[in-house]
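Enquirer: Using only what follows, build the 3D model:
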Amino acid sequence: MSKVTALANQKGGTGKTTTTVNLGIGLAMQGKKVLLVDADAQGNLTDSLGFHEPDNLPVSLATVLTKSILEEPYEPDEGILHHAEGVDLMPGNIELSAMEVSLVNTMSRETVLRSYINTIRDRYDYVLIDCMPSLGMMTINALAAADSVIIPVQAHYLPAKGMTQLLQTIARVRRQINPKLTIDGVLVTMVDNRTNFAKDISFILRRDYGDKLRIFQTEIPLSIRAAETSAKGKSIYAHDPHGLAAKAYEAFTKEVQDIGEKRRAKQHKADLSR
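Expert: Here you go, the predicted model:
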C-alpha cells in the first residue's frame, strides 16, 4: 500500500526541498520505490536533483495536469525522470504559475493533482510532494492528494503564527475535501546547536504543539554541506555521507518509515475485521 505525503510550509527557506530530496533518497536506500513530485513553480526540487534547467523540460507536472483537466490521454509514466540515487521525479517548473490561475476556473479544481497521483501511486511505496511556499491552489491540491503532511520548520524564527495558519488550512482541507489527511509531524530544521536561541525555538515548539502534534525527535542541524547538495544534484548521503546532516536525515527517514509501517499494520487490521 503506497503512502502519499506532502511537505508543506507557506514560509520559504525552511529546508522543505532539501528534506524532500534526502527523505526520498533515504527511503530508496531502504529498498522503497519512491516518486518525488515537484509542485513548486520555482522548480527547486527538480534543480536539486541535477535537472538544472527545469523550464526547458519538454514535459513537467503542469503538462500532465493540463491533460488531466482537458481529459486528454497521457501515459502514466509520461515526463517522469530517473535519478541516479534510485528515486523517480515528476519535475516542476514555471508553467505551474499559469496552472494556479487555470485551476480557479476548473471543475473539481482542488482534486486535479489527486486524479493524476491516483494513476501512478500503485507503482510506488512512497510519493512525496514538495509544495510551494504558499497556501495557494497547488498547495491545496497537494493536501487534497496526500495521506499525510510533514511540516519542516526552521529553527531561526518563532513559527507560531505561520504554523497556526497552516494548521487551519490543513484542518479545512480535512473537513471539506480529504477526511483521511493526517499530520505525520513537525520537523525542526537548520538547528544551530551552538546557540541557545535554536534550543529555545525547539523547546517552545514542543511546549506549544507537543500535545497536539508529533514533533519529530530528530532535528536537522544547520549544515553548509546540506546547502551544497542542491548545486551538486545529489543527496547529502552521496555528498557528505559521514556528516551530522546525513546522520540526522537517516534517523528522520527511520522515524517516517516507522509511522508508515504502523499505518499499514493498522489498515491491514481494519481490512481483516471487515
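
Enquirer: CA only for contacts and neighbour counts going forward, please
Expert: OK.

Enquirer: which residues in the stretch 101-250 of the chain form strands?
Expert: 126-131, 148-154, 182-191, 215-221 (DSSP state E, counting those that start in this stretch).

Enquirer: now the last one: how far from the chain's centre is it?
Expert: Mean-position distance between strand 215-221 and its chain equals 16 Å (CA atoms, centre = their mean, to the nearest Å).

Enquirer: Stretch 198-206 too?
Expert: 23 Å.

Enquirer: thinking again about what came up before, which one of the strands of the stretch 101-250 of the chain is the most hemmed in?
Expert: Looking across the strands of the stretch 101-250 of the chain with neighbours counted as mean count of other CA atoms under 10 Å, the highest average goes to strand 126-131: a mean of 26.

Enquirer: ok, and what's touching that strand?
Expert: With contact meaning CA atoms under 8 Å, 6 or more residues apart in numbering, strand 126-131 is reached by 2-9, 16-17, 20, 24, 32-40, 45, 121, 138-139, 142.

Enquirer: Give me the angle between that strand and strand 148-154.
Expert: If you take axes from the mean of the first three to the mean of the last three CA atoms, to 10 degrees, strand 126-131 sits at 50 degrees to strand 148-154.

Enquirer: if we can go back for a sec, present the strands of the stretch 101-250 of the chain as TSV; the columns should include distance to residue 61.
Expert: Formatted as TSV, those follow (distance: least, CA to CA, whole Å):
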stretch	distance to residue 61
strand 126-131	11
strand 148-154	20
strand 182-191	24
strand 215-221	29
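
Enquirer: Tell me which stretches of the stretch 1-150 of the chain form helices.
Expert: Under the criterion DSSP state H, counting those that start in this stretch, helices of the stretch 1-150 of the chain are mapped to 16-29, 44-48, 61-69, 95-104, 112-120, 137-145.

Enquirer: Quick one: these as TSV, columns for mean neighbour count and distance to residue 214 too.
Expert: Formatted as TSV, those follow (neighbours: other CA atoms under 10 Å; distance: least, CA to CA, whole Å):
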stretch	mean neighbour count	distance to residue 214
helix 16-29	24	17
helix 44-48	25	25
helix 61-69	19	31
helix 95-104	16	31
helix 112-120	17	25
helix 137-145	26	18
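
Enquirer: The structure of the following sequence is requested for comparison with the preceding one:
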Amino acid sequence: MRSGQVELPRPRQRRVFAVANQKGGVGKTTTTVNIGVALALSGLNVLVIDLDPQGNASTALGIDRTSGTPSSYDVLIGELSAAEAIQTCPDAPRLGCIPATIDLAGAEIELVGMEERETRLRQAIDAIPAEYDYVLIDCPPSLGLLTVNAMTATDEVLIPIQCEYYALEGLGQLLTNIGLVQQHLNPTLNVSTILLTMYDARTKLADQVAHEVRSHFGDKVLRATIPRSVKVSEAPGFGQSVLTYDPGSRGAMSYLDAAKEIAERGTREIV
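Expert: As a prediction, the model looks like this:
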C-alpha cells in the first residue's frame, strides 16, 4: 500500500461485480480498472476478469494479452482454471487480472453448443482462491452469452452512467435483461451500484442527468461522481490506471472516493 493511502475495510464476504452497460463510451472499462486499482492500493485483494474481446481493461492494467496468453477464453471453455490464467498488475501487486485475448471474440459461438453455457464463469469464480475480496468483471457492450455469464456469476451489477445526452438510452433494455437473468438463472442478481461518469460541473445538463438518475435509483447511486478528465482518458495509453498515472488528479481522487463508498457498503451489507 502506498504511503499516505487509507486502508479500506474488507467486505463481510467476497463481492463479485459485473460492470455492465450495453451503451458504449460510458466509462465501463475505465471504471472497472480504476475502481479495481483503488481498492487494491487501499489494501484489498482484487481480481479483474476481462470479458470484453477488445481487451482494453487488460491493456490499461499493463497485462500481457498477446494471442496464446492464458485468458478468460481458456477459462470459459474449460481448458484452464481461473487461477492458472491470473496475472499480477505491475502497478498494484494486490490486483490480479484474467486478460482477454483476441480468442474471446469467437467464444460466444463456441459457448452455444456447450453444456451449462450460462454458468461456466460462475463455476470458474467459485474455484478462485478465497484471498480475493473483490472480483470485478468487465463486460462487453452487448447482451450476449458473455454478459449473461457475468451476470449469472454474481449477485451485484455496477452500472456506469455518463452525464451526457442520451445517458439513459438503452438502460431500460439492460434492466429488462437483468430481470430475465434474475427470473431464469440467478434470482439473487441485483443492480447494487450506479456510478455517474463524465460529469462536467460547468454544464446544466450534467446536473439534470445526475438529478434524474438519483431520483430513479435512489441510494444505489454513489455520492462520488467521476469528472470528465483528460488524465483519465490518457492513462490507458500508458498501460496504467489514472491512480498510478496521475495520483493527484481529480479523476484519481474521484475514483478513490467511489472505491471508499463501495468498500464501506461492503462492511454493512450482506449482498
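
Enquirer: before we move on, back to that, of all the helices of the stretch 1-150 of the first structure, which lies closest to residue 173 of the first structure?
Expert: Among the helices of the stretch 1-150 of the first structure, the nearest to residue 173 of the first structure by CA to CA is helix 137-145 (6.6 Å).

Enquirer: okay, that closest one sits on what stretch of the second structure?
Expert: Using TM-score structural alignment, helix 137-145 of the first structure corresponds to residues 145-153 of the second structure.

Enquirer: Contacts for the matching stretch, please.
Expert: Contact with stretch 145-153 of the second structure is made by 16, 18, 20, 51, 107-108, 111, 117-123, 125, 137, 139-140, 157, 178, 181, 185-186, 189, as judged by CA under 8 Å, 6+ apart.

Enquirer: Go again with 6 Å.
Expert: Stretch 145-153 of the second structure has contacts (CA atoms under 6 Å, 6 or more residues apart in numbering) with 18, 108, 118, 119, 121, 122, 139, 186.

Enquirer: What of stretch 215-225 of the second structure?
Expert: With CA under 6 Å, 6+ apart, stretch 215-225 of the second structure has contacts from 192, 193, 194, 195, 196, 197, 257, 258.

Enquirer: before we move on, the earlier item: can you put the helices of the stretch 1-150 of the first structure in CSV and add distance to residue 155 of the first structure?
Expert: What follows is the helices of the stretch 1-150 of the first structure, written out as CSV (distance: least, CA to CA, whole Å):
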stretch, distance to residue 155 of the first structure
helix 16-29, 13
helix 44-48, 21
helix 61-69, 31
helix 95-104, 29
helix 112-120, 31
helix 137-145, 23
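
Enquirer: Next up, the contacts around residue 62 of the second structure.
Expert: Counting by CA under 6 Å, 6+ apart, residue 62 of the second structure makes contact with residue 239.

Enquirer: Just tell me what it corresponds to in the first structure.
Expert: Using TM-score structural alignment, the equivalent of residue 62 of the second structure in the first structure is residue 50.

Enquirer: quick one: its match from residue 108 of the first structure, how far?
Expert: Per CA to CA, to the nearest Å, residue 50 of the first structure is found 34 Å from residue 108 of the first structure.

Enquirer: Residue 93 of the first structure contacts residue 44, correct?
Expert: No. Counting by CA atoms under 6 Å, residue 93 of the first structure does not reach residue 44; the two are 8.4 Å apart.

Enquirer: returning to what we had before: quick one, which of the helices of the stretch 1-150 of the first structure is nearest to residue 197 of the first structure?
Expert: With CA to CA, the closest approach to residue 197 of the first structure among the helices of the stretch 1-150 of the first structure belongs to helix 16-29: 21.0 Å.

Enquirer: quick check: the closest one aligns to which part of the second structure?
Expert: Under TM-score structural alignment, helix 16-29 of the first structure corresponds to residues 28-41 of the second structure.

Enquirer: average offset between that stretch and the first structure?
Expert: Here stretch 28-41 of the second structure, set against the first structure after superposition, deviates by a mean of 0.9 Å using mean CA distance after the TM-score superposition for the first structure.

Enquirer: Next, count neighbours for residue 248 of the second structure.
Expert: Residues within reach of residue 248 of the second structure, counting by other CA atoms under 10 Å, total 11.

Enquirer: What's it aligned with over in the first structure?
Expert: Counting by TM-score structural alignment, residue 248 of the second structure corresponds to residue 242 in the first structure.

Enquirer: go on, residue 109 of the second structure?
Expert: Using TM-score structural alignment, the equivalent of residue 109 of the second structure in the first structure is residue 101.

Enquirer: now swap in residue 76 of the second structure and tell me
Expert: By TM-score structural alignment, residue 76 of the second structure lines up with residue 65.

Enquirer: Likewise for residue 203 of the second structure?
Expert: By TM-score structural alignment, residue 203 of the second structure lines up with residue 195 in the first structure.
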